[in-house]
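*Asks:* coordinates only, sequence not included:
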C-alpha cells in the first residue's frame, strides 16, 4: 500500500470543479465541509467524482486545505 499521494492525482484534485448542484463550478477545496459530510452520510457519487470528494473530506478534516491551495498556485491550469 502506497501511503504517499500521487502528484498527478493531487494536481487533478486541486483543480477539479464540482460539476453540478448548488456549488457547480467551484473547486472541490472551496466546498463547505458540511456539504462533504452530507455526501458522506448520504453516499458519494460513483466513480472519479466520488473518490475526489472523499479525498477532499479527509483533507478538510485534517486541516490540509493549504496544501491544495499551494498546489493550485504552484501548478496553475488554464
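*Replies:* Yep, that arrived. Just so it is clear, the structure is predicted and the values come from calculations on it, not from any experiment. Numbers count the residues shown, from 1 in each chain.
*Asks:* only C-alpha atoms for contact and neighbour calcs from this point on.
*Replies:* Fine.
*Asks:* Going by contacts, tell me the helices and strands next to the helix or strand where residue 8 lies.
*Replies:* Taking DSSP states H and E as the definition, one finds residue 8 inside helix 7-15. Other helices and strands packing on helix 7-15, by 3 or more C-alpha pairs under 8 Å, 6 or more residues apart in numbering; DSSP states H and E, are helix 65-74.
*Asks:* let's bring in a second one:
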C-alpha cells in the first residue's frame, strides 16, 4: 500500500495541466485561485479531477514544498 501511495505522489508531482490557460504547467504550479474556481464550478471527471482536488488540499495546507521536493528527488524518467 505504501509503495502505491508513493507512486501516486510521484505521479501528482509530475502531472501537467493538459488544457486551458495553464496548459503544460505542473499542477503544483497552478495558482490556488484557479484550483478554488474548479472546486466551485466542478472538477473534471477522472484522474485529472482527482489530482486537481488533491493539489487544492495540498496548497490549502501549505504543503507544496513536499511536492517540489518529490519533483527534485524523483525526476521523471
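*Replies:* That came in fine, so what should we check first? Just so it is clear, the model here is predicted, and its values are computed rather than measured.
*Asks:* ok, back up a step: in the following helix or strand past the helix holding residue 8 of the first structure, what counts as buried?
*Replies:* Per DSSP H and E, helix 7-15 of the first structure leads on to helix 33-42 as the next helix or strand towards the C-terminus. Going by neighbour count (16 or more other C-alpha atoms under 10 Å), the buried part of helix 33-42 of the first structure is 33, 36-37, 39.
*Asks:* Generate CSV for those residues, with distance to residue 10 of the first structure as supplementary columns.
*Replies:* Compiled in CSV, the buried residues of helix 33-42 of the first structure are given as follows (distance: C-alpha to C-alpha, whole Å):
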residue, distance to residue 10 of the first structure
33, 18
36, 18
37, 20
39, 21
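*Asks:* got a list of what residue 29 of the first structure touches?
*Replies:* Neighbouring residues of residue 29 of the first structure by C-alpha atoms under 8 Å, 6 or more residues apart in numbering: 14, 56, 60, 65, 68-69.
*Asks:* please redo it, this time with the cut-off set to 7 Å
*Replies:* 14, 56, 65 (C-alpha atoms under 7 Å, 6 or more residues apart in numbering).
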